[in-house]
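K.L.:
sequence? don't have it. structure:
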């Protein structure tokens, strides 16, 4: 019967399969033991707190014994919170200005390609997305040369991954262009001493400014005046005592 004819063939195939492991080279086991894995052993924090940044990773070959060899440092992109909020900027009219929504180092790294879209809310400092209108600029930076008063407003930049359209960063630039007739105004000089300390993050008791230096000078002068008065009174008292003693001695001699 046909089933009986296939019996010897099946038996031969089974014997061949059973003999395959024995045919493997004897050196296979040392080859497997010599394999090494390349793993990340250390990594720096992301260079930014929002959007795309750069981090450095240290990669090493890890042997079965746990030894690290042939280590190298690799720079790669990292992603934090994609919303970066509002950044306030002020520039005198006529001066050049550049807004950048992605650092050149981050954009130049190999990997995914990004697309940039800008929107503009003229004359407003806001983060209300309903007030923005498209602003044609496909590059990661926006330059004003020179900046004009009409450029004042809020610029919004979105960074997306071109392959997936994933939004990886959104930042707002609130720009104030100061007119020429107000350029000479010094904002710092218009602040009170307490406001200047608050702006610089210093405490009133630890700072030394014009008002405090003047107060210190008055304190020195007051101390010096008190010292001179005390010295004059003391000198007068001593002279008076000496004169009294001299007169007493003179009177006593005359009586004799």
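P.N.:
Happy to help now that I have it. This structure is a prediction, so every number in the text was calculated from the model and none was measured. Numbers count the residues shown, from 1 in each chain.

K.L.:
hey, let's count contacts and neighbours off CA atoms from now on
P.N.:
Noted.

K.L.:
let me know whether residue 125 touches residue 151 as I believe.
P.N.:
No. Residue 125 lies out of contact with residue 151 (Cα atoms under 8 Å); the separation is 12.0 Å.

K.L.:
which residues do the two both contact?
P.N.:
The contact sets of residue 125 and residue 151 overlap at residue 175 (Cα atoms under 8 Å, 6 or more residues apart in numbering).

K.L.:
those strands in the chain, which residues are they?
P.N.:
37-43, 52-62, 68-79, 83-92, 97-100, 114-122, 133-135, 141-144, 153-161, 167-178 (DSSP state E).

K.L.:
okay, now the one to match up with it:
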């Protein structure tokens, strides 16, 4: 039978002791865990046990999140999570900072972001984003009573021109790749059209890069010139 440590045999325990606890639900920011409390007698017997939910905090820093968007699209970023929402967002202070134009985790490079939304302080809304809005945004969540930092998240925003890159992933896929993607998403294609050998070669030739195209074209032209040259030699030999 388990007993209390030496020196505590004559101590009377009136409160609940933490016997066990589950891991925290989050690795960063505020989370929840279940704690098991019991009254322990001098002989080590546990009784009147209760299970309670408690707030836990493993790390304040939640790392870096990257986001890529194009000029003219709306940007909405938030650092509100379910734990803070359950406890009440009014009990916390949300401080936004920005490091313009770069992706960084160096806290010394951040300055206060003045254009934040006072109605929903945990969110940044930009209706028409521009390249000047690119950079790393930091959201720092603090307890309104103690001003203790309970969460810090970094969101790197890259802004690119609309005509700079094609972001339509489906458009660049071949028909076979589109069918495979639909199958993976749970929408199998019932009828698959059989393509001829030359159609497959044509698609392969289109998808190849410029160097490969030039190489294949050169080999084909060289082969034809070689055949013509051999035919000319045969004709000349017969005339002799």
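P.N.:
Looks like it came in fine. Keep in mind that what you see is a predicted model, and the values were worked out from it rather than measured.

K.L.:
related to what we said a few turns ago, rebuild the strands of the first structure as CSV, extending it with mean neighbour count and distance to residue 231 of the first structure.
P.N.:
Converted to CSV, the strands of the first structure look like this (neighbours: other Cα atoms under 10 Å; distance: least, Cα to Cα, whole Å):
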stretch, mean neighbour count, distance to residue 231 of the first structure
strand 37-43, 13, 70
strand 52-62, 19, 69
strand 68-79, 14, 73
strand 83-92, 15, 58
strand 97-100, 14, 65
strand 114-122, 20, 72
strand 133-135, 13, 78
strand 141-144, 14, 69
strand 153-161, 22, 67
strand 167-178, 21, 59
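
K.L.:
of these, which is nearest residue 11 of the first structure?
P.N.:
strand 37-43 (42.3 Å; Cα to Cα).

K.L.:
picking that back up, could you dump the strands of the first structure to TSV with distance to residue 216 of the first structure?
P.N.:
Listed next are the strands of the first structure as TSV, based on distance: least, Cα to Cα, whole Å:
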stretch	distance to residue 216 of the first structure
strand 37-43	51
strand 52-62	48
strand 68-79	52
strand 83-92	36
strand 97-100	43
strand 114-122	49
strand 133-135	56
strand 141-144	47
strand 153-161	45
strand 167-178	38
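
K.L.:
residue 223 of the first structure: which of those is closest?
P.N.:
Closest approach to residue 223 of the first structure among these (Cα to Cα): strand 83-92, 46.6 Å.

K.L.:
chain center to that closest one, what's the gap?
P.N.:
Here the centre of strand 83-92 of the first structure is set off from its chain's centre by 15 Å, with Cα atoms, centre = their mean, to the nearest Å.

K.L.:
centroid residue for the first structure?
P.N.:
residue 48 (6.4 Å; Cα atoms, centre = their mean).

K.L.:
surely that residue and residue 83 touch.
P.N.:
No. Taking contacts as Cα under 8 Å, residue 48 of the first structure lies outside contact range of residue 83: 11.9 Å.

K.L.:
list the helices and strands the longest helix along the second structure packs on?
P.N.:
Counting residues, the longest helix in the second structure under DSSP state H turns out to be helix 210-239. For helix 210-239 of the second structure, there is no helix or strand it packs on, judged by 3 or more Cα pairs under 8 Å, 6 or more residues apart in numbering; DSSP states H and E.

K.L.:
so which bits of that helix are buried?
P.N.:
For helix 210-239 of the second structure, a neighbour-count test (16 or more other Cα atoms under 10 Å) marks nothing as buried.

K.L.:
for it, what is the distance to the chain centroid?
P.N.:
From the chain centre to the centre of helix 210-239 of the second structure is a distance of 54 Å (Cα atoms, centre = their mean).

K.L.:
do the same with stretch 179-191 of the first structure
P.N.:
In terms of Cα atoms, centre = their mean, the centre of stretch 179-191 of the first structure is set 28 Å apart from its chain centre.

K.L.:
same question for stretch 29-46 of the second structure.
P.N.:
Once both centres are worked out by Cα atoms, centre = their mean, stretch 29-46 of the second structure turns out to sit 36 Å from its chain's centre.

K.L.:
and what of stretch 88-101 of the first structure?
P.N.:
Distance of stretch 88-101 of the first structure from its chain centroid, counting by Cα atoms, centre = their mean, is 20 Å.

K.L.:
then stretch 49-63 of the second structure?
P.N.:
Average the C-alpha atoms of stretch 49-63 of the second structure, do the same for its chain, and the two points are 23 Å apart (Cα atoms, centre = their mean).

K.L.:
in contact with residue 48 of the second structure, which residues?
P.N.:
Residues in contact with residue 48 of the second structure (Cα under 8 Å, 6+ apart) are 38-39.

K.L.:
next one: it from residue 54 of the second structure, what distance?
P.N.:
Here the distance between residue 48 of the second structure and residue 54 of the second structure works out to 19 Å (Cα to Cα, to the nearest Å).

K.L.:
same question, residue 34 of the second structure
P.N.:
Using Cα to Cα, residue 34 of the second structure is found at 6 Å from residue 54 of the second structure.

K.L.:
what of residue 164 of the second structure?
P.N.:
50 Å.

K.L.:
please apply the same query to residue 213 of the second structure.
P.N.:
Distance, residue 213 of the second structure to residue 54 of the second structure, by Cα to Cα: 65 Å.

K.L.:
coming back round to it: give the equivalent position in the second structure for the residue nearest to the centre of the first structure.
P.N.:
In the second structure, residue 48 of the first structure lines up with residue 26, judged by TM-score structural alignment.

K.L.:
then residue 142 of the first structure?
P.N.:
Alignment note (TM-score structural alignment): residue 142 of the first structure maps to residue 124 of the second structure.

K.L.:
check contacts around its match.
P.N.:
Contacts for residue 124 of the second structure (Cα under 8 Å, 6+ apart) come out as 75-78, 116-117.
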